[in-house]
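Asks: What follows is a predicted structure for the sequence shown.
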Amino acid sequence: MSLLEIGGFLLLLMLLMLSGGVWIAMTLAIVGWVGQAFFTNTEPGMNLFTAFWETTASWELAALPLFIWMGEILYRTRLSEQMFDGLAPWLNRIPGRLMHTTILGCGIFGSVSGSSAATCATIAKVALPELERRGYDKGLALGSLSAAGGLGILIPPSITMVVYAVAADASVIRLFLAGFLPGFLLMGLFSGYIIWWSLRHPDRVPPPEAETTFIEKLRRSGSLIPCGLLIVFIVWVLVSGLATATECAAWGVVGSLAIAAAGRSLNWENFWAGLAGATRISCMIMFILAGAAFLTKTMAFTGILRELAEFVQSLDLSPFGLIAVLVLIYLVLGTALDGISMIVLTSAVVLPMIQKAGFDLVWFGIFIIMLIEIAEITPPVGFNLFVLQNMTGIDSNRIARMTLPFFGCMILAIVLITIFPEIVTSVPNWVMGKEI
């Protein structure tokens, strides 16, 4: 069999197992084992052990359960309800109203978490119960959360950006600065779609609350102070250099526990319930990550990705033709690989092609990270889809259909940064030019 035939066989096997109801993590691991056992000369048992150990022993991954626990604390105390009460009067006149909190929440939390999985899980835990209780459309909420969760790797700090910077020998600071405007662009496109949808389906949006005076809005905004203080505290700890992005997660838990205790909404019952919930969700996510890491090893051993990249190089495409083909390739890879693996396994072949075509490596870093965001919502291995499936019990393919409009927004954003690369490069050029 050719390498492309092997890849097609493994993808078909994965689809059959997922459709048969096999656990997601088990599916990834089994497909990886079959690929290594029958199509390589390596030992699958040893590679399975090392892949699971390397993934779960990661220092960066230590932030994941802590951020999820922080979300559980917000969900199980009155803090999440207070946040929505404070936002409600300000969003009352905007079509979609509180539905925009999913986008705002993911954007704000993404700026401190650096992880799409942590962002998606945390904001979903806080926002979904409140939106459902207030009568908002669950499908739109799930679609927006699935897509906006990807902002965790686009709005800095971002672990994925650091991995790309190392692979491309690019400036981490420039990459961080370059992520802001594309992140705001995506938030605007997502909110724009929510406004458009709400105007087309007014019967599926709860009626607006009674109009309040400006003074009353300010008074009710006092409910935002606890969550606002928590966000400011986490950002301050990070910016001041007191903690790394991973250590910020621990500070976030301490801050949320302190605020909940000060508000007299923390007790032993919701403390242990939150801890148990965070443990279940974290174990689920880490098990899936380990399975994906093993499948990634299989893809590397078979050489499928290398052959695919060399095929693209042999086409001798124009610069924009190259970008168009890379979009298609990374969309396909996103159906089977996690984002960091996509960068590590393709950078050695793709980056020289990009430099030869005259593209800025910082621009390409944001370009590829936005494609990774799309991979997070692309079946059969759309990680944000899996997170929401395990949290809600709704099939990941149904959630993927709910996410399709936001998928279109992300494709539009990629088109815009390709036509207008200044969206990516203007901030780092301006800041670094002033030597700040």
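Replies: Now that the structure is in, tell me what you want to look at.
Asks: contacts and neighbour counts: CA atoms only from here.
Replies: OK.
Asks: and the gap between residue 84 and residue 410?
Replies: Distance of residue 84 to residue 410, given as C-alpha to C-alpha, to the nearest Å: 27 Å.
Asks: More neighbours: which of these two?
Replies: The neighbour comparison of residue 84 against residue 410 (other C-alpha atoms under 10 Å) goes to residue 410, with 23 against 19.
Asks: any idea how far the helix or strand where the more buried one lies is from the chain center?
Replies: Per DSSP states H and E: residue 410 is located in helix 396-419. Centroid separation for helix 396-419 versus its chain: 13 Å, with C-alpha atoms, centre = their mean, to the nearest Å.
Asks: which outside residues touch it?
Replies: Under the criterion C-alpha atoms under 8 Å, 6 or more residues apart in numbering, residues 139-140, 142-144, 146-147, 182, 185-186, 189-190, 193, 367, 370, 374, 377-379, 385-386, 388-389, 423-424 lie in contact with helix 396-419.
Asks: ok, 7 Å please
Replies: The contact list for helix 396-419 (C-alpha atoms under 7 Å, 6 or more residues apart in numbering) reads 139-140, 142-144, 146-147, 186, 189-190, 367, 374, 377-379, 385-386, 389, 423-424.
Asks: Take this one as well and set it beside the first:
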Amino acid sequence: MNDLAITVLLVGTLFVILGSSVWIGLTLSGVAWIGMQLFSARPAGDAMAVTIWGSSSSWTLTALPLFIWMGEILFRTKLSDSMFRGLAPWVSRLPGSLLHTNVIGCTIFAAVSGSSAATCATIGKMTLPELARRGYPEDITIGSLAGAGTLGLLIPPSIIMIVYGVSADVSISKLFIAGVFPGMLLAGLFSGYIIIWALLHKGAIPKSGEKMTFLQKLFESRHLIPVMLLIGSVLGSIYSGLATATEAAAVGVVGSLILSACQQSLSWQSFRDALLGATRLYCMIALILAGAAFLTLAMGYIGLPRHLAEYVGSLGLSPLMLIIALAIFYIILGCFLDGISMVVLTMGVILPTVQAAHIDLLWFGIFIVIVVEMAQITPPVGFNLFVLQGMTGKEITYIARVTFPFFLLMCLMVLLLWFFPGIVVWLPANM
């Protein structure tokens, strides 16, 4: 069989098994086993055992369950209430007023969570009832929250960055540093859109409440101190070189436990729920990573990545056209798979092509994170859409429609990164 026929057979098998509701990790392993058994000389069983053990025992991957656990602990604290009280006085005079708490709150929580869904859910539980009570329009409230919730993937520490770093053999610490400026810029684009929207719909935004003096605002900002200390301890330990990403994750867990205890939200029940929640989520991710590692090995033995890279190279695509094609590919793929599955499923095939085009893998990692963010708000498998559907009871098509302007802002962000790559690479190169 030629490469095209093998590719069609394996992709078809993949979607058939996925359509049968088999777990994604087992599906990837099954497709890899079929590919190796039929189209390579190496015994599939031996390769599966060695590869899955090797991928599961990676020291770098240890950071992933720790950051997940940290997010689960913080999810059960009073952090969200404190953030709202600290942020609200500073944004009340901006066009859009308290709508900016969605963006700023998600930006801050993203720096201690690493999960898009956790960021969206935590901030949404705080802002949605409050903004609805104050009479803010439902469409822009939900849309801004869905868009800003995706910052949980871009602003370090980020679970998807850890997954990409392991898959592409790129420094996770450098990925974290590289995500800072793009994350701040994207948050700025979101807030800028809210300002423009508010100026065009002046009657839609309720008037702000009582005016506060500068000193009163500073006094209310004391509620931000705990979260800022936690962010400083996690990211500061990485950027200063005192800790690796894995060690910083351990610092974050200890810090979140201390914060939870200080807020009197740490109990045996909350500790147990956070630990079990992190264990369940990590086991799912680890199974996907193990299956993807085996699939990557199988594709290597079959030779599909090399042949695909040669085919794409023969098309004569410029690097920009390649990036545009990959962005479209990942957006379409995001309609059917979650972000982690997208990354681990495709890296083995995509990376040789990207390297052949002389695209910086550090820059490409941030690009991947942004297009995966887009997938978080594209139906039918947009995780943020599911989160908001459960919180608001709205149809997923309605949520996708009100979120679409923020999807377009992410497209703009990809173009800005391409034409100004220093947004990504300058900070890691100068740390």
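Replies: Nice, thanks for sending it over. Source: prediction; values computed, not measured.
Asks: that older thread, show the buried residues in the contacts of helix 396-419 of structure 1.
Replies: Neighbour counting over these (16 or more other C-alpha atoms under 10 Å) leaves 140, 142-144, 146-147, 186, 189-190, 367, 374, 377-379, 385-386, 389, 423-424 as the buried ones.
Asks: Helix or strand: which one has residue 352 of structure 1?
Replies: Counting by DSSP H and E, residue 352 of structure 1 is part of helix 339-356.
Asks: what's the offset of the helix or strand just after that helix from the middle of its chain?
Replies: Next in sequence after helix 339-356 of structure 1, counting helices and strands by DSSP H and E, comes helix 361-375. Put simply, helix 361-375 of structure 1 sits 12 Å off its chain's centre (C-alpha atoms, centre = their mean).
Asks: for the following helix or strand past helix 361-375 of structure 1, packing partners?
Replies: Counting by DSSP H and E, the next helix or strand C-terminal to helix 361-375 of structure 1 is helix 383-392. Applying 3 or more C-alpha pairs under 7 Å, 6 or more residues apart in numbering; DSSP states H and E, one finds that helix 383-392 of structure 1 makes contact with helix 116-133, helix 396-419.
Asks: Report the angle between the helix holding residue 410 of structure 1 and helix 383-392.
Replies: Per axes from the mean of the first three to the mean of the last three C-alpha atoms, to 10 degrees, the angle that helix 396-419 of structure 1 makes with helix 383-392 is 150 degrees.
Asks: Which of the residues in helix 396-419 of structure 1 are classified as buried?
Replies: Neighbour counts over helix 396-419 of structure 1 (16+ other C-alpha under 10 Å) mark 396-397, 399-407, 409-410, 413-414, 417-418 as buried.
Asks: With stretch 101-116 of structure 1 instead?
Replies: So stretch 101-116 of structure 1, judged by 16+ other C-alpha under 10 Å, has buried residues 101-107, 109-116.
Asks: Show only the entries of those found in strands.
Replies: Among those, no residue falls in strands (DSSP state E).
Asks: List just the nearest of these to residue 134 of structure 1.
Replies: Nearest to residue 134 of structure 1 among these is residue 101, at 13.0 Å by C-alpha to C-alpha.
Asks: now for that closest one: what does it line up with in structure 2?
Replies: By TM-score structural alignment, residue 101 of structure 1 lines up with residue 104 in structure 2.
Asks: From residue 190 of structure 2, how far off is that match?
Replies: Relative to residue 190 of structure 2, residue 104 of structure 2 is positioned 10 Å away (C-alpha to C-alpha).
Asks: Same check on residue 58 of structure 2?
Replies: Distance from residue 58 of structure 2 to residue 190 of structure 2, by C-alpha to C-alpha: 37 Å.
Asks: show me where the stretch 101-250 of structure 2 has helices.
Replies: 116-133, 138-149, 151-154, 159-168, 172-178, 180-200, 214-220, 225-239, 245-262 (DSSP state H, counting those that start in this stretch).
Asks: Relative to structure 2, what is the average displacement of the longest helix anywhere in structure 1?
Replies: Looking across structure 1 with DSSP state H, the single longest helix is helix 268-302. Mean deviation of helix 268-302 of structure 1 relative to structure 2 after superposition (mean C-alpha distance after the TM-score superposition for structure 1): 2.6 Å.
Asks: Show the secondary-structure elements that that helix is packed against.
Replies: Checked by 3+ C-alpha pairs under 7 Å, 6+ apart, helix 268-302 of structure 1 has helix 24-39, helix 44-56, helix 63-76 packed alongside it.
Asks: And the shortest one, what's buried?
Replies: Read it as helix 44-56 of structure 1. Applying 16+ other C-alpha under 10 Å to helix 44-56 of structure 1 flags 44, 47, 48, 51, 52, 55, 56 as buried.
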